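Student: What follows is a protein structure lacking sequence information:
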């Protein structure tokens, strides 16, 4: 972790829900202790490919500077965005997963997380673009990233990154293709 990434890992911001509903949340960097809660949120989303619980612990340790978590008033995670700087393109943030606990969906938390993370990595790490993958049947993610690009005044390009046939078969269920979304150039919001 670079010095800039270490500084970034300690940042937090407070937000009021954009839906006008009571309550607020804090956007913070994830800690190892958040790994189990983040794993549960991913599992309960029923749309994300679930990684091992161990990987979420590692993510909170090794990629905290490029990830964010939304915390409720008690400090418990209620949503997250995990990301990393692409090794071959140090100006690109790859957004790995975005999820919000079911009880808190529809309040603009995912968008706030994505915007806050982007502001931080653009300012502190010199990121100029975001990449993520979305399966064609994941309409909510498509809408979120399309709206994100529009809010940022950025271009959104799509192309198939991994054809579904590249994934191992899971019984009779074939994996959908993963479509690469390239969003940029980015500036702070």
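Tutor: That came through fine. Keep in mind that what you see is a predicted model, and the values were worked out from it rather than measured.

Student: Going by C-alpha atoms from here, please, whenever you check contacts or count neighbours.
Tutor: Fine.

Student: Residue 188 in helix, strand or coil?
Tutor: In the three-state summary, residue 188 is assigned as coil, counting by DSSP: H, G, I helix; E, B strand; the rest coil.

Student: Surely it touches residue 123?
Tutor: Yes - counting by CA atoms under 8 Å, residue 188 does reach residue 123; the two are 6.9 Å apart.

Student: Check which helices and strands the lengthiest strand in the chain sits against.
Tutor: Identified as the longest strand of the chain according to DSSP state E is strand 89-100. If you count contacts as 3 or more CA pairs under 8 Å, 6 or more residues apart in numbering; DSSP states H and E, strand 89-100 packs onto helix 35-45, strand 77-86, helix 109-125, strand 129-134.

Student: Could you export these as TSV, including mean neighbour count and distance to residue 144?
Tutor: What follows is the helices and strands packed on strand 89-100, written out as TSV (neighbours: other CA atoms under 10 Å; distance: least, CA to CA, whole Å):
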stretch	mean neighbour count	distance to residue 144
helix 35-45	19	15
strand 77-86	23	13
helix 109-125	20	7
strand 129-134	22	11
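
Student: With distance to residue 159 as new columns, can those be given to me in CSV?
Tutor: Conversion of the helices and strands packed on strand 89-100 to CSV gives the following (distance: least, CA to CA, whole Å):
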stretch, distance to residue 159
helix 35-45, 25
strand 77-86, 18
helix 109-125, 21
strand 129-134, 9
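
Student: who wins for proximity to residue 8 among the ones you listed?
Tutor: Between residue 8 and the helices and strands packed on strand 89-100, the tightest spacing by CA to CA is seen for helix 109-125, at 7.0 Å.

Student: also this one, for the comparison:
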């Protein structure tokens, strides 16, 4: 399944089950129900991106949405990259392609949450924010003590932007 050739596309409802199975393979991601994944692939397809390998298998997915009343912001919910495709910057390629797709509609900020110590996510987003020349602010969005009853790490909010696409600089 290892390949550096990927097709990046808008997801469709038929991807829901494959997304569910991909997330199951991508520990420590929080699994969602198949129904939730179907919604990511249909209702939220405009703010998501799917990556398939040369065999047509779903090997990467980013789910996101625009928070109500903030059309200038893309909130990234989850980034999943199959283990066989890691190390090829697929997450970065997907996130930059999704940003490029949404920028003409006015998206200028990216938000996500990352638990402390999630080095892979921290590295991915740092690279993307640097590529977009986007300043970053960090704060606690959901607290281990207040929101999770001590049963989950803090969810740190990363807000980056406004960003600049290479095509906007010319």
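Tutor: Ah, there it is. Note that the structure is a prediction, hence the values are computed from the model and not measured.

Student: Any idea what the TM-score is?
Tutor: Once superposed, chain against chain, the TM-score is 0.91 (TM-score structural alignment, normalised by the length of the second structure); 164 aligned residues with a CA RMSD of 1.4 Å.

Student: host element of the equivalent of residue 161 of the first structure over in the second structure?
Tutor: In the second structure, the position corresponding to residue 161 of the first structure is occupied by residue 141, as judged by TM-score structural alignment. Assigning secondary structure by DSSP states H and E places residue 141 of the second structure in strand 136-142.

Student: Does that strand pack against any helices or strands, and if so which?
Tutor: Counting by 3+ CA pairs under 8 Å, 6+ apart, the elements that strand 136-142 of the second structure packs against turn out to be strand 155-160.

Student: Flag every buried residue along the strand it packs on.
Tutor: For strand 155-160 of the second structure, the neighbour count (16 or more other CA atoms under 10 Å) marks 155-160 as buried.

Student: for the helices and strands packed on strand 89-100 of the first structure, which one sits closest to residue 63 of the first structure?
Tutor: Distance to residue 63 of the first structure, taken as CA to CA, is lowest for strand 77-86 among those, at 6.2 Å.

Student: what stretch of the second structure does that closest one fall on?
Tutor: Residues 58-67 of the second structure are where strand 77-86 of the first structure aligns, taking TM-score structural alignment as the criterion.

Student: mind listing what's buried in stretch 165-181 of the first structure?
Tutor: Taking 16+ other CA under 10 Å as the criterion, stretch 165-181 of the first structure shows 176-181 as buried.

Student: Distance from it to the middle of the chain?
Tutor: The chain centroid and the centroid of stretch 165-181 of the first structure are separated by 21 Å, computed with CA atoms, centre = their mean, to the nearest Å.

Student: What residues does the match of residue 161 of the first structure make contact with?
Tutor: Residues touching residue 141 of the second structure, when contacts are defined by CA atoms under 8 Å, 6 or more residues apart in numbering, comprise 113, 154-157.

Student: what separates the residue nearest the centre of the first structure from residue 27 of the first structure, distance-wise?
Tutor: Centroid check for the first structure by CA atoms, centre = their mean gives residue 81 as the closest residue, at 2.6 Å. Relative to residue 27 of the first structure, residue 81 of the first structure is positioned 10 Å away (CA to CA, to the nearest Å).

Student: got any residues that touch both of the two?
Tutor: Contact criterion CA under 8 Å, 6+ apart; residues shared by residue 81 of the first structure and residue 27: 68-69, 113.

Student: circling back to that earlier point, wait, the residue nearest to the centre of the first structure sits on residue 97?
Tutor: Yes - counting by CA under 8 Å, residue 81 of the first structure does reach residue 97; the two are 5.6 Å apart.

Student: Check the burial of residue 162 of the second structure by counting its neighbours.
Tutor: Counted with other CA atoms under 10 Å, the burial measure for residue 162 of the second structure works out to 17 neighbours.

Student: Quick one: map it onto the first structure.
Tutor: Taking TM-score structural alignment as the criterion, the aligned counterpart of residue 162 of the second structure in the first structure is residue 185.

Student: ok, that match - contacts?
Tutor: Counted by CA under 8 Å, 6+ apart, residue 185 of the first structure has contacts 128-129, 154-155.

Student: for residue 188 of the first structure, same thing?
Tutor: Taking CA under 8 Å, 6+ apart, we find residue 188 of the first structure in contact with 118-120, 122-123.
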